[in-house]
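> A predicted structure for the sequence below; I have some questions about it.
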Amino acid sequence: MTDFSEITAYSQHKTRVLIYSSYPKTAELVLHVLDFFGKKTDYILANGTSKTTDCDFVILETSDHQKATDFKANIALISDEMNSENLSLILKNITAGGVLVYPENKEETVSEAENYFRKLSFSDAEFKTEGEKILINTEMGEIPLGSSDANLVKNINGIKLLCQQFGIMEEDFYEAMMSFE
């Protein structure tokens, strides 16, 4: 499914989940966690990989502002590195009653949104590096991240909040996160 009009038509009657990010590891971790717990979802990734079955949820990963806007997400994760200038149109097109997960450094832009949706901000994770390992500081103690990707660490709290929208709670999220590479 490469033509965006096909993606729009396909996702019309599904719960549309947007991952607005330029880092592929963000979507990869989300899909890993969902798969770890047997949560079925369709997805269309920026690298052209897709899975389309008959699931109720479809995830679109893109860094393309126009695609993110036209997708009209029910649930959206905006990753830390994305430019605030492009967010207002995306926010305008989030489905009323939807959910936005966003970095707290984008609070000013998000607060200007006129339509109604739930707003969940996230902060950078506290972490430390030991050799090649990254240890995320949590209420449960230090938990190793299976990846050493620094960009993933910046968005880990947002990814956790997004996974909670699928019913995966914090402790379970960290369990799956440890096996991600």
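Now that the structure is in, tell me what you want to look at.
> for the rest of this, base every contact and every neighbour count on C-alpha atoms.
Fine.
> name the residues that touch the biggest helix by length in the chain?
In the chain, taking DSSP state H as the definition, the longest helix is helix 150-164. Here helix 150-164 makes contact (Cα atoms under 8 Å, 6 or more residues apart in numbering) with 23, 25-26, 29-30, 33-34, 76-77, 79-80, 101-103, 120-125, 136, 169-170, 173.
> which of those are buried? Put it as a ChimeraX command.
Of the contacts of helix 150-164, the buried ones can be selected in ChimeraX as follows, counting by 16 or more other Cα atoms under 10 Å:
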select :23,25,26,29,30,33,34,76,77,79,80,101,102,103,121,122,125,136,170,173
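> from the contacts of helix 150-164, which land in strands?
Per DSSP state E, strands hold the following members of these: 76, 77, 101, 102, 103, 120, 121, 122, 136.
> widest-spaced pair of those?
76 and 136 (23.5 Å; Cα to Cα).
> okay, how far is it across stretch 41-60, tip to tip?
11 Å (Cα to Cα, to the nearest Å).
> brain fart, stretch 113-121
14 Å.
> show me which positions of that stretch end up buried.
113, 117, 121.
> list of residues touching stretch 10-23?
With Cα under 8 Å, 6+ apart, stretch 10-23 has contacts from 26-27, 55-64, 68, 71-82, 151-152.
> now restrict those to buried residues only.
26-27, 57-63, 68, 71-80, 82, 151-152.
> JSON lines for the ones in strands among the contacts of helix 150-164, including distance to residue 50?
Output for the ones in strands among the contacts of helix 150-164, formatted as JSON lines (distance: Cα to Cα, whole Å):
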{"residue": "76", "distance to residue 50": "18"}
{"residue": "77", "distance to residue 50": "19"}
{"residue": "101", "distance to residue 50": "23"}
{"residue": "102", "distance to residue 50": "24"}
{"residue": "103", "distance to residue 50": "27"}
{"residue": "120", "distance to residue 50": "27"}
{"residue": "121", "distance to residue 50": "28"}
{"residue": "122", "distance to residue 50": "28"}
{"residue": "136", "distance to residue 50": "30"}
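> in addition, the following structure is provided for comparison:
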Amino acid sequence: MNVHFIAIGGAAMHNLAIALHNKGYKVTGSDDTIFEPSKSRLEEKGLLPEAFGWYPEKITSDLDAIVLGMHAKVDNPELLKAQELGVKIYSYPEFLYEQAKNKTRVVIGGSHGKTTITSMILHVMHYHDRDVDFMVGAQLEGFDVMVKLTDDNDFMVLEGDEYLSSPIDRRPKFHLYKPNIALLSGIAWDHINVFPTYENYVDQFKIFVDSIVTGGSINYNEEDAEVCRVVEASENQIRKIGYATPEYHVEDGETFIETSEGPMPIEIFGAHNLNNLAGAKWICQHMGIDEDDFYEAIATFKGASKRLEKIAESGSSVAYKDFAHSPSKVEATTKALKEQYSDRTLVACLELHTYSSLNTEFLKEYKGALDAADIAVVFYSPNAVEIKKLEAISEAQIAEAFQRDDLKIFTDPTEFKTFLFQQDFNQKSLLLMSSGNYGGLDFEALKAQFEK
């Protein structure tokens, strides 16, 4: 099969391109710019475009399919040529569904936790030598790819993102997978540039639940009131199975989960992660892994890349970074680190970086999100607000949103860096939460602070 990728350099797109190449397809692609690590990974497979830019002459009737990435615009020259020639155009999720339509599709959805839960499932399968197809949004330890496609495997595990499918297909990705087995971890308003009201956002999850094939099943977080409402109101003829956070305790900075065999130490921590674990256990049981085998495997799970990832540690201090940016995830992550190291001062730093977090109306959703921190810090770049063409926000609006009189607010990367590097981290925990990089923070230099 001959497949061309328009906007091949994206995190998801380049992984699908590599997966198809590994499967024996002829793969080509274009993009106007490609960053690391996508660039090196494509180059290693011989898939890196010879030159950046859009070349309509690459689009011919010999192509079996086009995969169109979100980075492309509706007037992209290659897209217009494909439409003119009548070449079949797929969005990323549409093409994944085509690859998985004869398999048992396991789809993990939710505003938060889906990458971690998907990673847990794949870790357990890998531990027990159960080969499955998959698509996950993070690089996993023990896996050299984020997308795997075969003709032989019975299951495909898909991380179900609610963001849009392509510039010409405005449906959320997870509406297109038609799961046999599904999970819904939580609903907390996000992506407000696409879903302008909370009700509109929740509607996407109702459609997801109704897209589960008749006779299928959904496991859902029964501790999330909105999830319960959405799942229980669905008239889809499916099995509905709730799950909840298991009993656990923290002892000397180590978390123990209660099992039928007694307390078991695990690498991950935080109530939200243990809730994720409960959901992953159910899905693995649907896939033929019994409870004892699940616990044996999950004991060695260290977490998904960029999700509550330990970046430095000394005898009396520790530093973590996390991809958290939504209010619910920020609150859960901050509580988790304070609980794990309750005898240390927690310095929690949040960068407001996404469209949602920099929106003046959405800011109020952050009320209480940093309350578990002893020292709470917010960084944002007024330049990022301008680039995103959003209404300017003031430090006073930030302070009002978080409802903390002692909140430290930085808008200058140099001043934020100075604050961090002047900290004495003895008997402290540092938490850096962002989907950005705090205006160019040198994480390697910061790690060195913990080695002094």
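Alright, I've got the coordinates. Quick caveat, the model's predicted, so the values are computed rather than measured.
> burial of residue 147 of structure 1, as a residue count?
By the measure other Cα atoms under 10 Å, the count of residues near residue 147 of structure 1 is 18.
> please read the previous query as pertaining to residue 43 of structure 2.
Neighbour count of residue 43 of structure 2, defined by other Cα under 10 Å: 12.
> how close does it sit to residue 92 of structure 2?
Distance from residue 43 of structure 2 to residue 92 of structure 2, by Cα to Cα: 21 Å.
> just residue 39 of structure 2 next, same as before
19 Å.
> those two: which is more packed in?
residue 92 (21 against 18).
> against the centre of structure 1, work out the most remote residue.
Relative to the C-alpha centroid of structure 1, counting by Cα atoms, centre = their mean, residue 131 is the outermost residue, at 27.7 Å.
> for that residue, list the residues it contacts.
For residue 131 of structure 1, no contacting residues are found, by Cα under 8 Å, 6+ apart.
> that one pairs with which position in structure 2?
In structure 2, residue 131 of structure 1 lines up with residue 252, judged by TM-score structural alignment.
> now residue 89 of structure 1
Aligned partner of residue 89 of structure 1 by TM-score structural alignment: residue 207.
> what do you get for residue 170 of structure 1?
In structure 2, the residue paired with residue 170 of structure 1 according to TM-score structural alignment is residue 291.
> can you check residue 76 of structure 1 too?
Match for residue 76 of structure 1 (TM-score structural alignment): residue 182.
> residue contacts, that match?
The contact partners of residue 182 of structure 2, by Cα under 8 Å, 6+ apart, come to 106, 107, 108, 109, 212, 217, 218, 219.
> the last one touches residue 242, doesn't it?
Right, the one you point to is residue 219 of structure 2. Yes. Between residue 219 of structure 2 and residue 242 there is a contact at 5.5 Å, judged by Cα atoms under 8 Å.
> any idea how far residue 287 of structure 2 lies from residue 182 of structure 2?
If you go by Cα to Cα, the gap between residue 287 of structure 2 and residue 182 of structure 2 works out to 12 Å.
> oops, could you answer that again for residue 400 of structure 2 instead?
39 Å.
> how about the contacts made by residue 45 of structure 1?
27, 59, 60, 61, 62.
> let's go with 10 Å and repeat that
Residues in contact with residue 45 of structure 1, defined by Cα atoms under 10 Å, 6 or more residues apart in numbering, are 19, 24, 27, 28, 51, 59, 60, 61, 62.
> how much space separates the equivalent of it over in structure 2 from residue 38 of structure 2?
In structure 2, the residue matched to residue 45 of structure 1 (TM-score structural alignment) is residue 136. Between residue 136 of structure 2 and residue 38 of structure 2 the distance is 15 Å, computed by Cα to Cα.
> how about residue 22 of structure 2?
In terms of Cα to Cα, residue 22 of structure 2 sits 16 Å off from residue 38 of structure 2.
> which one's more surrounded, those two?
residue 38 (19 against 15).
> looks to me like residue 18 of structure 1 is in a helix.
No. Residue 18 of structure 1 is assigned strand when assessed by DSSP: H, G, I helix; E, B strand; the rest coil, not a helix.
> burial of the aligned partner of it in structure 2, as a residue count?
In structure 2, the residue equivalent to residue 18 of structure 1 is residue 107, according to TM-score structural alignment. By the criterion of other Cα under 10 Å, residue 107 of structure 2 has 28 neighbours.
> first-to-last residue distance for stretch 132-150 of structure 2?
First-to-last distance for stretch 132-150 of structure 2 - Cα to Cα - comes to 8 Å.
> so which residue is dead centre in structure 2?
Taking Cα atoms, centre = their mean, structure 2 has its central residue at residue 115, 4.6 Å away.
> look up how far residue 183 of structure 2 lies from that residue.
For residue 115 of structure 2 relative to residue 183 of structure 2 (Cα to Cα), the value is 12 Å.
> quick check: neighbours shared by those two?
108, 109, 159, 160.
> next one: residue 20 of structure 1 from residue 14 of structure 1, what distance?
Separation of residue 20 of structure 1 from residue 14 of structure 1 (Cα to Cα): 18 Å.
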